[in-house]
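Asker: What follows is a predicted protein model with its sequence.
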Amino acid sequence: MIILGINYIYHDSTACVVKDGKLIASLEEERLNREKHTYAFPKQAIARCLEIAGLTAEEIDHIAISFRPDLERPRKIAYALKLGWKTRAFSSKELGFALFATRAFRLWFDATFTKDRKPEVHFVPHHLSHAAGSFFVSPYESAALLSLDGWGEWATTFKGVGRGTTVECFAQDLFPYSLGAVYEVPTDFCGFRTSYDEGKTMGLAPLGNPDTFSGIVEKIFWVNEDMSIGVDLSYFDFQHYGPRCSKKFYETFGQARQKTRDARFEQHHLDVAAAFQKQLEECVLKIARQLRERTQEDYLVISGGVTLNSVANGRLVRESGFEDLYVMPAAGDNGTAIGAAYYLYNSILGQPRTYVHDDPYVGTGYGNGTIQKLLEECKLEHRYLPDGQLEAVTARLLQSGQIVGWFQGRMEIGPRALGNRSILANPTLPDMKDKINAEVKHREAFRPFAPSCPVEDTPQYFEQHVADPFMLKVCRVRPEKQAVIPAVTHVDGTARLQTVHRETNPRFHRLLKEFEKLTGVPVLLNTSFNVMGEPIVESPQDAIRCFFSTGLDYLVLGNYVVGKQPGMLPDVPGVRAFATSRSPPISLDREAAGDPVPLPVAGDQPCLLRDRETVGRS
């Protein structure tokens, strides 16, 4: 059974292919069209996923779309009438978006499939795709479920429980009672882009004093005893599809920061970010505790754009009462393509659960043959290093303070670089954070960077008792280690940790252990391989372009090392650089040169529960 999952109604358009219950491939459209958080229909992502899977469109049996158009229209019309808007005007202005989006799918569908062979199309509600879909690929047989975002169709939350292949919804909040929509307001106030830069607001918050405005913010949005969200709408205008902040908001908190890169942050901007971040954490934590009390479940599955707030997730791990939580690597709207596919497979079609989504490397892979051909076409000096030697040489570069673009294996799904499309650096150097922000990423100086650490070494450096392979749970760096890894320790002593597992990423794990041999520290600074405003690089061409337009020192593509100037390749005894007209003295891998290569999907891996137990025993 072949299922094509699609998200395209909202931002982060994505496609995936599920074959007989196993996720074969998933890819965001932005990685191919190079438009960050794109709304475009994911035609390229669909084609690439089918290519990776070795399938044609005619072999698709079902299509699952993470949106229900019939839920959108009546609720929006009712809301328009409530606000006193003319239904006709509202219908043409706002409902036109949903109609246009469904038309984009229809045009692709009619052009792709013949009359004789058309797959069955299923429209899955947005929050079922988030919550239920995430549960069905989690390692838990039963769990409490929580989805939080701006809105999808008309709902803004999903609160319920999943057991086996059944899901029960306790309650949902409806727009404008939305934690996601509320959090966009301080994002806008601080001069960032909404539905785009909320992570910057989270990163800015530790620089402010939450107590300055916490008394006011606690009365602006809250959680009631029945788990419903309360919002004082007098502070906002987003409910009218206008500016985020009302006049009352500015009268209360002051003037907004200008939306220019060099605009100054005043203290009240920092304090607003801190207060809204603190209250968001309290609201999410209260809902989780209420779910724990009602369901008596040991585990929590969370999803939706709000759950990309890794600081709040860290507090859930420590304070909610759940033993652990599962967050899909693509927890935002991009993950609803996967969620819709699995809701269809497990719930609608009634198939048993057989897959755990603990391996995020489900995109395109490029073999050494493809990489060598491209390097020769670009006339770049390069050196081929065999496995083992490659990691040892790269570790030596990192130890010496070089910043390395690291391009390996299959593309990660989700917003975090997890060791296959990463920029890596030495976290023990105090000035490394500022250097990468200024010279490589070209972004705001306050933005922090994340550490990657082998899961078995995590307890030595971080106060974390659970695994975090997707870099979505902020934890505290142990006090005695904060000065050891200053480049990845935030101002409040925390870090957004990635635990690296030998089973899912053996090469990245080897690199960390080689770095430990040289420095005594099994931790690397890991940030996404891109510059601010661009998607993470997807292809070797993207990587080379980013390499030569930033302050990166070296580029490691597969088994090849590339420098920027002739003669700057690292000295390796017994191995020499070779010109583009020569062939490497070491044989290449078996993959053909004309790919992208559809790499085989890894076999069953240890689930997160076992990883969590491993950390706990260490």
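Answerer: Perfect, I can see it now. Numbers count the residues shown, from 1 in each chain.

Asker: going forward, measure contacts and count neighbours with C-alpha atoms only.
Answerer: Fine.

Asker: Show residues contacting stretch 65-81.
Answerer: Residues external to stretch 65-81 that are found in contact with it (C-alpha atoms under 8 Å, 6 or more residues apart in numbering): 5-7, 9, 86-87, 90-91, 95, 98, 102, 121-126, 129, 152-154, 336-337, 339-341.

Asker: let's bring in a second one:
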Amino acid sequence: MNCSSYKFSILKVKERLMYTLGISAYYHDSAAALLKDDKIIAAAQEERFTRIKHDAAFPIKAVNYCLEEAEISLSQIDSIVYYENPTLKLSRIISNHIKNVFKGFFLYMDTFPQYLLQKHFIKRNVTKILGKEAAAKLTFLHHHTSHLASAFYPSPFEDAAIITMDGVGEIETTTIAHGEGSNIQIKKTLEFPDSVGLLYSVFTVFCGFKVNSGEYKLMGLAPYGQPKYKDLIQDKLVKIFADGSIKLNMEYFNFCHEPRMFGEKLEKLIGIPARTSESPLTQEYADIASSIQDVTEIIVLKIAQYAKTMTNSKNLCLAGGVALNCVANGRLLKESGFDKIWIQPASGDAGTALGAALHHVYSCKPRTVERENTDSMQGSYLGPQFSDENIEKALIKLDLSFTKLKPDTLIEQTASLLKNDKVIGWFQGRMEFGPRALGNRSIIGNAQSPNLQKQMNLKIKFRESFRPFAPSVLEEDVEHYFQLQCPSPYMLLVATVNQDRCLNDGISPNIESDIHQVRSDIPAVTHVDYTARVQSVSKKTNPKYHALISKFKSITDSAVIINTSFNIRGEPIVCTPEDAIKCFKLTHMDALAIGNYLVLKEQNPSNKEEIDEYINSFEKD
């Protein structure tokens, strides 16, 4: 449906609202999002339904969920918007292969046919999966425009600078824009192969982690090291200009012509071989992580400061994979010159499904922000929810002993378990959209416990012991614990723990020494550099989670708990009651608070063989 017909429909049939479906697919984190006029009805990643981490397949299950949530059929959708332009992307791929024809012949022969068959003929795929009627409603948007829209339109700002930074879209790797009302005007772009996202991914792989999955591990590893390679990176690998644009020295990078992102030349420059996955982490790799994190922060800060001068706006909106670097975001908050920052909680490619739909709507109608200091993401709780009836059926089917409680009693008993250092699966309300669990699909614990960080990493998440956990803190108490003067509802800002709460300040972080040193009075969520990735919890957006932490505070005098995603390593965050029950049964969690039901591990013991089988059923991320 084109814009003129959209306007005509609103004028003639005012009582009928318009449904817009946004889709992202075929690279990683496929997703669907549905709008009813300009209201977000539903949004979800395909991985949550298929149980395949970062699933890139066409998001048919996510589409079906969105339709079910809205209680409509596919035929009632007015417009379907795909998050990027496959023809432009194909043009970039062909151009890149021509430039690297001798180096990249085998990569070309491997990837080009696959691209044509699956990723280019999107309309054909939509026809095959959703039908001819749906394909007739399909339009395409640019990748970075989808990111920009996802960042600006749900924000609480009438006016803002907008920055998108990722690996690469069609050809753009960084885009600066200015948003005013319904209009987004692109001011400047940086093009492939010069990409801060790809630069960070190269070092993610160098340190033994996976692209599009391990970048947050690299960020978590960085504080254990010293930026000893920072000057080398800036001297030899990347030239950084005053406006934040960069020029990569492609002599050291292979991602234009090989499946591997780098070769021996980079290893010789760094002076050590790339780490193999799952091998021991030595101090050199922590130093490399620290170095590339510092360089990335320099680039991101320069881009933001330049965007400030270009737009003269007081507000900044962020999206794209680099916007998930919450350490860099924390620096932007303090040093970029913007008064306020808003970051799309689904900043990666999943969020482009939402951005594509929003851009289509606001290209046809005015946008008025009536939500002072409140965005339109609904806390990012946009996924499926389940009734107590559904939950009880799943508990019975999976043969668990359980107790049904009144809501207040469930909160009281859960808070008491937390006080006693029990680890609890917390499954409530609508599933979160984006990579973070925000208190509806979470594993929670007592942040005051000196032992839980290690216990939860090794016995519940089954992941690397160096990785930190995030705190959930009552929004009204944030400043009592952290050097943060604004809400952080989406766990996308890193802040320093207040000095009066710190212990042993001055300990030099070292990946090869005791990483479980107690550093504050909330040790389970205090990283080695005395920082934390903060989630502020609002009574308005999540009253049940807020009530739980409030009850915990009343019996412990602490307004902070541990919050990590409800899954194990390599597994997508749980979606259904069945997913949650399975994860609970086959880990060492002590309890499961699911809906109004409380399940205790002591009444439902785990079987070691089943646990091992469960852990091994997911590929390590």
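Answerer: All right, it came through fine. Owing to the predicted nature of the structure, the values given are computational and were not obtained by experimental measurement.

Asker: care to give me the TM-score?
Answerer: After superposition, the two chains reach a TM-score (TM-score structural alignment, normalised by the length of structure 1) of 0.88; 564 aligned residues with a C-alpha RMSD of 1.9 Å.

Asker: Now the buried members of the contacts of stretch 65-81 of structure 1.
Answerer: When those are checked for burial by 16 or more other C-alpha atoms under 10 Å, the buried set is 5-7, 9, 90, 95, 98, 102, 122-126, 129, 152-154, 336-337, 339-341.

Asker: From those, which land in helices?
Answerer: Using DSSP state H, the members of these that fall within helices are Phe90, Ala98, Thr102, His126, Ser129, Thr336, Ala337, Gly339, Ala340, Ala341.

Asker: Report the contact partners of the spatially most central residue of structure 2.
Answerer: For structure 2, Pro435 is the residue whose C-alpha lies nearest the centre (C-alpha atoms, centre = their mean; 3.3 Å). Pro435 of structure 2 makes contacts with Pro345, Ala346, as judged by C-alpha under 8 Å, 6+ apart.

Asker: And Ala547 of structure 2? What does it align with in structure 1?
Answerer: If you follow Ala547 of structure 2 across to structure 1 using TM-score structural alignment, you land on Arg510.

Asker: Over to Lys404 of structure 2?
Answerer: In structure 1, Lys404 of structure 2 lands on Tyr384 (TM-score structural alignment).

Asker: again, but for Leu199 of structure 2
Answerer: Using TM-score structural alignment, Leu199 of structure 2 pairs with Val182 in structure 1.

Asker: What is the neighbour count of Arg264 of structure 1?
Answerer: 12 (other C-alpha atoms under 10 Å).

Asker: Just confirm the match of Leu199 of structure 2 is within a strand.
Answerer: No: read with DSSP: H, G, I helix; E, B strand; the rest coil, Val182 of structure 1 is helix and lies in no strand.

Asker: give the contact list for it.
Answerer: Per C-alpha under 8 Å, 6+ apart, neighbours of Val182 of structure 1: Phe221.

Asker: just Ser129 of structure 1 next, same as before
Answerer: Ser66, Thr336, Ala337, Ile338, Gly339, Ala340, Tyr343.

Asker: What's the separation between the corresponding residue of structure 2 for it and Leu198 of structure 2?
Answerer: Matched by TM-score structural alignment, Ser129 of structure 1 corresponds to Ser146 in structure 2. Distance, Ser146 of structure 2 to Leu198 of structure 2, by C-alpha to C-alpha, to the nearest Å: 19 Å.
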